[in-house]
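Participant: Output the structure for:
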Amino acid sequence: MILKWLNFNRKICIVFVLSISPFIVSTAQNGYDVRVEKYNSTWQKLIPRYMKMQYAGGMGFLSLGTGWDYGKNKQWETDVFMEYLPKFSTDNSKITFTLRQNFMPWNTKINDKFSFEPLATGLYVNTILGDDFWVHEPDRYPKGYYGFSTKMRFNIYAGQRITYNIPHDKRSIAKSFTFYYEISSNDLYLVNAFTDSYWGPKNYLRLSFGIKMQIL
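Facilitator: Reported below is the predicted structural model:
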């Protein structure tokens, strides 16, 4: 009788272990999968979503950049640009770097292929690479002689955009192209505009054009 009882209980234990083992494995796998998904999702957010090319705008003669769009309606953008500045008043050409934050509050759909953003605005700061420029005045100048940085400029802009959305079956390297223009100014120009009566809009405003290729 004792042996029969032990065999019966052993069968119950085996059946019980076999019945709950899939849940144990599933729970372990789900926990691992969740961690992997979060890890991949975090890294995927760091992948640039688009490429940009811009002419003028106080950043350089020609600017190449990339960035990320986000928000409920993708109304926010963060750009990073590298620009080429040909020699003008200096002996050598220069390279500049720009970090920019954009905001597009409205997006109007024209048809299945085109959409229009009546307002694009933002702020950006750019710096020029080279030892000939500074953030703080060098000691060789009297204190307050310049009163501003020659290395960094803070800018503000406003403009408009129109986007061509490529049909899904015809996409290869991009999903859309956006063409835009901007009118911008920087901190130094605006100070001169308010303090110098001879400065008109053509002196402190700049016009630029660009194209954005949406990759993701």
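
Participant: all contacts plus neighbour counts: C-alpha atoms, from now on.
Facilitator: OK.

Participant: could you point out the longest helix in the protein?
Facilitator: helix 2-45 (DSSP state H).

Participant: Next SSE downstream of that helix?
Facilitator: Past helix 2-45, further along toward the C-terminus, the next helix or strand under DSSP states H and E is strand 50-55.

Participant: Would you do the same for the sequence below? I want to compare the two.
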Amino acid sequence: MQFRLILAALVAAPLAVSASISSVPGALPDSVGVPTAPAPAGRVSPSNPLPWYRPNHVVLQTGGGLGMIAGGAGFSLKDRLDLDILIGYVPEKYAGSALSLASAKLIYSPWSLPLHDKLTLKPLSVGGYFSYTHGTINDEEPDQYQPGYYWFSTDTRVGPLLGSRLSYALPATASGRSRNLSAYYEFSTNDLYIVSYVQNRRGLSPADILTLSLGLKLDI
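Facilitator: Predicted coordinates for the structure are as follows:
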């Protein structure tokens, strides 16, 4: 008799627990699956990140001391931080010798302002760049000048930049990542221009040491 009572209690206990759960407002039975919310469009799933070597965007620009025309690819290191690698070119007609330039830009854009369903403005982009120029006249003529004649490097430049960019939302990729086409401008200067300005403030104004670049950036 005791064995039957214990067995009946064991069978009744789960039924009682199930009944108590189902009586709680908003409770869901175990047999009903809870659908998970889909990942927001335009974001890469953490379980399937992009390879570290794959660029996030391509860039094409003119000016800025990085070549009459320059193009390359870039990486989004953080939500607001980009690294762009560019190769530029200046024809001999405009520089005395044909110049090829390799440069890297690190750009931080702290704010994004939605203007429309598909338009976003990044009002401030700040950063710096480094560039190396091959083909300068002085580099092509060894011993043309006595040692120390040029105290500065004739082929490497480093400097700050500041600008803004306007982005237009494009259809998402097949994997669901968002894409934008952005137009931007940047004002920049370099170490040599800054030193020249400090040493000759009466002859130079800040506008004399600034260069302007215009470019396009396409997410891929």
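
Participant: Relative to the whole chain's centre, how far out is the longest helix of the first structure?
Facilitator: Mean-position distance between helix 2-45 of the first structure and its chain equals 43 Å (C-alpha atoms, centre = their mean, to the nearest Å).

Participant: Please apply the same query to stretch 126-138 of the second structure.
Facilitator: For stretch 126-138 of the second structure - counting by C-alpha atoms, centre = their mean - the centre lies 21 Å from the chain centre.

Participant: now stretch 136-152 of the second structure
Facilitator: Worked out by C-alpha atoms, centre = their mean, stretch 136-152 of the second structure lies 37 Å from the chain centre.

Participant: Where does residue 202 of the first structure sit: helix, strand or coil?
Facilitator: helix (DSSP: H, G, I helix; E, B strand; the rest coil).

Participant: Roughly how far does it sit from residue 178 of the first structure?
Facilitator: 27 Å (C-alpha to C-alpha, to the nearest Å).

Participant: Settle it for me: which of those two has more neighbours?
Facilitator: residue 178 (19 against 8; other C-alpha atoms under 10 Å).

Participant: Please name the nearest non-neighbouring residue to the aligned residue in the second structure for that one.
Facilitator: Using TM-score structural alignment, the equivalent of residue 178 of the first structure in the second structure is residue 182. Excluding the flanking residues, the one nearest residue 182 of the second structure by C-alpha to C-alpha, 6 or more residues apart in numbering is residue 167, at 4.1 Å.

Participant: Which parts of the second structure are helices?
Facilitator: 2-22, 92-95, 137-140, 191-199.

Participant: Thought residue 121 was touching the residue nearest to residue 182 of the second structure, still the case?
Facilitator: Yes. If you go by C-alpha atoms under 8 Å, residue 167 of the second structure and residue 121 touch, sitting 6.3 Å apart.

Participant: Settle it for me: which of the two has more neighbours?
Facilitator: Neighbour comparison, residue 167 of the second structure and residue 121: the larger count goes to residue 167, with 22 against 19 (by other C-alpha under 10 Å).

Participant: Per the alignment, the more buried one pairs with which residue of the first structure?
Facilitator: Alignment note (TM-score structural alignment): residue 167 of the second structure maps to residue 163 of the first structure.

Participant: isn't that match right up against residue 179?
Facilitator: Yes. Taking C-alpha under 8 Å as the definition, residue 163 of the first structure is a contact partner of residue 179 at 6.3 Å.

Participant: what's the counterpart of residue 114 of the first structure in the second structure?
Facilitator: Aligned partner of residue 114 of the first structure by TM-score structural alignment: residue 119.

Participant: what about the strands in the second structure?
Facilitator: 57-63, 69-76, 81-90, 99-108, 113-114, 119-134, 156-170, 179-188, 211-219 (DSSP state E).
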